[in-house]
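In: Dropping a prediction and its sequence here:
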Amino acid sequence: MSQQVRGVVARAKGEPVGIETIVIPDPGPGEAVVRIQACGVCHTDLHYREGGINDEFPFLLGHEAAGVVESVGEGVNEVEPGDFVILNWRAVCGQCRACQRGRPWYCFNTHNARQKMTLTDGTELSPALGIGAFAEKTLVAAGQCTKVDPAASPAAAGLLGCGVMAGIGAAINTGAVTRGDSVAVIGCGGVGDAAVVGSRLAGAAKIIAVDIDERKLATAASLGATHTVNSREKDPVEAVRDLTGGFGADVVIEAVGRPETYKQAFYARDLAGTVVLVGVPTPEMKLELPLLDVFGRGGALKSSWYGDCLPSRDFPLLIDLYLQGRLDLDAFVSETIALDGVEDAFARMHKGDVLRSVVVL
């Protein structure tokens, strides 16, 4: 039988979100119902509310989540009821050309639950990133559930579901940061700070955090940045070069998603260095670079989707590092809130007052 739960819904562009009753169907083939324990408030959820992703309102928001599998549908063998899981928004298909070539982290046919969750009047909901976890329970594809050690704090573990994984993966998976590298991270919000942490995990010798907010730079330093640059006060390209012997960083991670900061990243890297774009641009943004510079500087210009992660590989590994005290996921949790605190959390996030607010149920 279907069941009814509370969830945070955005009904129209720019309107405040509200708590509504959500109808969760029984899981069908390949699906799972998960009881949510915690879900981070990510900027992507605000993008949904503002119509910046698409206009498929109403949205059931929330996607950085951890919880316990309650029930599964026919044919599910990845997880079973009682498993503690982190939800992901890229359940790999195993059949596309990327998967068949042994590169499932690039899967071109990721999927979500086939059934729709609805409001009580039958209105179909669009779950944020195919998850919809600002709710007591949600319906997902079973492949969106990654089993991890239940000793982990749900509030911390859930953040691997999006922003923290995106940043760590941008450094380790996409940027291939390794021992002794110099790294610059432009933009020190949640994703940028996670890139700092990922660079430190990978053994980078020098990690330069760049932002316009001294509070964010202080946080980046506490998480492992060896140097900070306030780009309101200094040209970030010159500053990064000055800190790297005049050459530029081996890897520059752009975690803002704007043409201006991308150009800074491009020119702040060493010859044959790597630029990683993990910040999400908006559709109208355009980038113009001299093609001769693109050719002459060599190296690689990469985009990082979800940190090029493979959840089944990366989530358990990172949770193990967390439980060993080698990865401080708790540092990303600025506050815990109830379901009815999401709208206020959006305002605090927009002002830069928090790294992550986390809904705890």
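Out: Received the coordinates, thanks. What you see is a predicted model; the values in this text were computed from it and never measured. Numbering: from 1, shown residues only.

In: Could you use CA atoms for every contact and neighbour count after this?
Out: Fine.

In: mind listing what the closest residue to residue 311 other than its chain neighbours touches?
Out: For residue 311, ignoring the flanking residues on the chain, the nearest one in space by C-alpha to C-alpha, 6 or more residues apart in numbering is residue 146 at 6.5 Å. By C-alpha atoms under 8 Å, 6 or more residues apart in numbering, the contact list for residue 146 reads 79, 85, 86, 87, 88, 311, 312, 315, 316.

In: can you tell me the helix or strand for residue 146?
Out: Using DSSP states H and E, residue 146 falls within strand 145-147.

In: Just give me how far that strand sits from the chain centre.
Out: From the chain centre to the centre of strand 145-147 is a distance of 16 Å (C-alpha atoms, centre = their mean, to the nearest Å).

In: same question, stretch 27-46
Out: Its chain's C-alpha centre and that of stretch 27-46 lie 14 Å apart, by C-alpha atoms, centre = their mean.

In: The nearest residue in space to residue 53 that is not next to it in sequence and residue 68, how far apart?
Out: Once flanking residues are discounted, residue 53 sits nearest to residue 47: 6.1 Å by C-alpha to C-alpha, 6+ apart. From residue 47 across to residue 68, the span is 27 Å (C-alpha to C-alpha, to the nearest Å).

In: Pull out the buried residues from whichever helix or strand comes after the strand holding residue 146.
Out: Once the chain leaves strand 145-147, the next helix or strand it forms, by DSSP H and E, is helix 154-157. Using 16 or more other C-alpha atoms under 10 Å as the test for burial, helix 154-157 gives 154, 155, 156, 157.

In: Next: stretch 263-281.
Out: By 16+ other C-alpha under 10 Å, the buried positions in stretch 263-281 come out as 263-271, 273-279.

In: residue ranges for the strands of the stretch 51-200 of the chain, please.
Out: Per DSSP state E, counting those that start in this stretch, the stretch 51-200 of the chain carries strands over the ranges 59-60, 64-72, 84-87, 118-119, 126-127, 137-141, 145-147, 182-186.

In: sorry, back to before: looks to me like the residue nearest to residue 53 is in a helix.
Out: Yes: applying DSSP: H, G, I helix; E, B strand; the rest coil, one finds residue 47 inside a helix.

In: before we move on, the earlier item: what's the most distant pair in the buried residues of stretch 263-281?
Out: Farthest pair in these (C-alpha to C-alpha) is 271 and 279. Separation: 22.4 Å.

In: take a look at this one as well, against the first:
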Amino acid sequence: MHAPRKVKLVDTADQSLEGDGEILFQPELACLCGSDLLYFEGDYHEHQPEIGQSLHEMIGRVVETSGNKFKAGDRVLCVPIEHYGFFERFRVSESRAIPLDSRPPEDEGLIAQPLGTILFGLKKLPAILDKDVAVIGQGPIGQLFCAALRNLGAREIIAIDILDERLEISPKMGATATINAERENIIERVREITGGTMADIVVEAVGHREHRINDCFNLVRYGGDVLFFGVPREKIDDVHWRVIFDKNASIHNTIGPSFERDFPLAMRWIAEGRIDVRPVITHRMPLNEIQEAFDIFGERRDSSLKVLVDFPR
């Protein structure tokens, strides 16, 4: 990412194993994430891209190993450190990879990475069963939140976005109601849907410069919970803290899911058919079209949700 919103492929030195417990990983299929856009857009001072950034949701093969967890040729889901996954091959700790389940198609198995981050976040909340939940943002993460909340027994799953094409997908992923925030008053609609009580839980799944944290504060009920999932800027101005303070509500952030519990559980959900992730997979493009892939994803063109990128094999 050599300039804002510009990607090019360059030659770099081959990486090799340097210590015990490492793998040399060769990506085969990756998908773009909203946090990759922090580097792609180039105007976040805290996320200035370096060579190798930014990809981090990927599956591929172990080429070589100095550990005991895998053997050469194993297919795994791998999450590089700090998004340094934009390489033909790269060195990484074997602890940052899990086996790829052979039962689902590979594009569905890949979605275990974002789904694992969602399951980790949901574990921080009180029991979901019979709760009214609002999910602000219906990009890939918001859609997967709807699906996970359905599995966990939420009563109302209220999907909120400004794009109709995304809200049309939400009921397929588990939403019981949808709200277009540009045309409807979200406070009035959530009050109507919940019978006046407002949401027990509100999930912020937008993040970045477009974060909707103040909307979360307005939609949560007294004593409720807000899960701030979307990656925020380093500093956020004009946060209405008194609103959430007076509601005696709790705020949870979420980062750093477990490779021993969360990602494997997400893989099981997908492999066992407990969740259908197919509606969020909208595009699949070759590596030599990586610029177009980022443009489509970043501009939310062509009803894009998850945009996948095939590496040469």
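Out: Looks like it came in fine. Model, not experiment: these values are computed from the prediction.

In: Could you get me the TM-score between them?
Out: The pair, once superposed, lands on a TM-score of 0.89 when counted by TM-score structural alignment, normalised by the length of the second structure; 305 aligned residues with a C-alpha RMSD of 2.1 Å.

In: Which residue in the second structure aligns with the residue nearest to residue 53 of the first structure?
Out: Applying TM-score structural alignment, one finds that residue 47 of the first structure aligns to residue 38 in the second structure.

In: same thing with residue 239 of the first structure?
Out: Under the alignment (TM-score structural alignment), residue 239 of the first structure pairs with residue 189 of the second structure.

In: Its match: what's it in contact with?
Out: residue 179.

In: how close does it sit to residue 205 of the second structure?
Out: Going from residue 189 of the second structure to residue 205 of the second structure by C-alpha to C-alpha gives 19 Å.

In: Report the inter-axis angle for whichever strand or helix holds residue 266 of the first structure versus strand 182-186.
Out: Using DSSP H and E, residue 266 of the first structure maps to helix 259-268. Note on geometry: by axes from the mean of the first three to the mean of the last three C-alpha atoms, to 10 degrees, helix 259-268 of the first structure and strand 182-186 are set 170 degrees apart in direction.

In: Give me the contact list for helix 259-268 of the first structure.
Out: Identification of contacts with helix 259-268 of the first structure by C-alpha under 8 Å, 6+ apart yields 186, 236-238, 240-241, 248-249, 252-254, 275, 277, 285-287, 289.

In: Is it possible to mark the buried ones in the residues you listed?
Out: 186, 236-238, 240-241, 248-249, 252-254, 275, 277.

In: Keep only those of those that are in strands.
Out: 186, 249, 252, 253, 254, 275, 277 (DSSP state E).

In: In this structure the fourth one contacts residue 182, no?
Out: Same thing as residue 253 of the first structure. No: with contacts counted by C-alpha atoms under 8 Å, residue 253 of the first structure stays clear of residue 182, the gap being 11.2 Å.

In: For the first structure, which segments count as helices?
Out: 43-49, 97-100, 154-157, 163-169, 190-202, 214-222, 236-242, 259-268, 291-297, 311-323, 342-350 (DSSP state H).

In: Looking at the ones you listed, which is nearest to residue 360 of the first structure?
Out: Comparison of these against residue 360 of the first structure by C-alpha to C-alpha identifies helix 154-157 as nearest, at 6.9 Å.

In: how far apart are that closest one and its match in the second structure?
Out: If you overlay the two and look at helix 154-157 of the first structure, the average distance to its match in the second structure is 2.3 Å (mean C-alpha distance after the TM-score superposition for the first structure).

In: Which residue range of the second structure does that helix align onto?
Out: The alignment of helix 154-157 of the first structure onto the second structure (TM-score structural alignment) covers residues 106-109.

In: cool, and stretch 336-347 of the first structure?
Out: Under TM-score structural alignment, the match for stretch 336-347 of the first structure is residues 284-295.

In: Enumerate the positions of the matching stretch that are buried.
Out: 284, 285, 287, 290, 291, 293, 294, 295.

In: go on, stretch 24-35 of the first structure?
Out: 24, 25, 26, 27, 28, 29, 30, 31, 32, 33, 34, 35.

In: Out of those residues, which comes closest to residue 118 of the first structure?
Out: Nearest to residue 118 of the first structure among these, with distances taken as C-alpha to C-alpha, is residue 24, at 7.2 Å.

In: Nearest residue to the counterpart of the closest one in the second structure in space, please, no chain neighbours.
Out: Matched to the second structure by TM-score structural alignment, residue 24 of the first structure sits across from residue 14. Leaving aside its sequence neighbours, residue 14 of the second structure sits nearest to residue 89 (C-alpha to C-alpha, 6+ apart; 7.5 Å).

In: So that neighbour versus residue 289 of the second structure, what's the distance?
Out: Relative to residue 289 of the second structure, residue 89 of the second structure is positioned 19 Å away (C-alpha to C-alpha).

In: same question, residue 47 of the second structure
Out: 23 Å.

In: just residue 75 of the second structure next, same as before
Out: From residue 75 of the second structure across to residue 289 of the second structure, the span is 24 Å (C-alpha to C-alpha).

In: again with residue 186 of the second structure
Out: In terms of C-alpha to C-alpha, residue 186 of the second structure sits 38 Å off from residue 289 of the second structure.

In: ok, now residue 246 of the second structure?
Out: 50 Å.

In: Residue 237 of the second structure maps to what in the first structure?
Out: When the first structure is aligned by TM-score structural alignment, residue 237 of the second structure is paired with residue 286.

In: For that match, list the residues it contacts.
Out: residue 259.

In: Now do the same for residue 29 of the second structure: its match in the first structure.
Out: Under the alignment (TM-score structural alignment), residue 29 of the second structure maps onto residue 38.

In: Let me know whether that match touches residue 339 as I believe.
Out: No: using C-alpha under 8 Å, residue 38 of the first structure makes no contact with residue 339, being 9.9 Å away.

In: so what's in contact with those two at the same time?
Out: Jointly contacting residue 38 of the first structure and residue 339 under the rule C-alpha under 8 Å, 6+ apart are 359, 360, 361.

In: Once you drop chain neighbours, what's closest to the second one?
Out: The shortest distance from residue 360 of the first structure to any residue other than its chain neighbours is 4.4 Å, reached at residue 38 (C-alpha to C-alpha, 6+ apart).

In: Could you report the neighbour count for the one you found?
Out: 32 (other C-alpha atoms under 10 Å).

In: Kindly report the same for residue 10 of the second structure.
Out: 8.

In: Quick check: the aligned residue for residue 98 of the first structure in the second structure?
Out: Residue 98 of the first structure is assigned no aligned equivalent in the second structure, the criterion being TM-score structural alignment.
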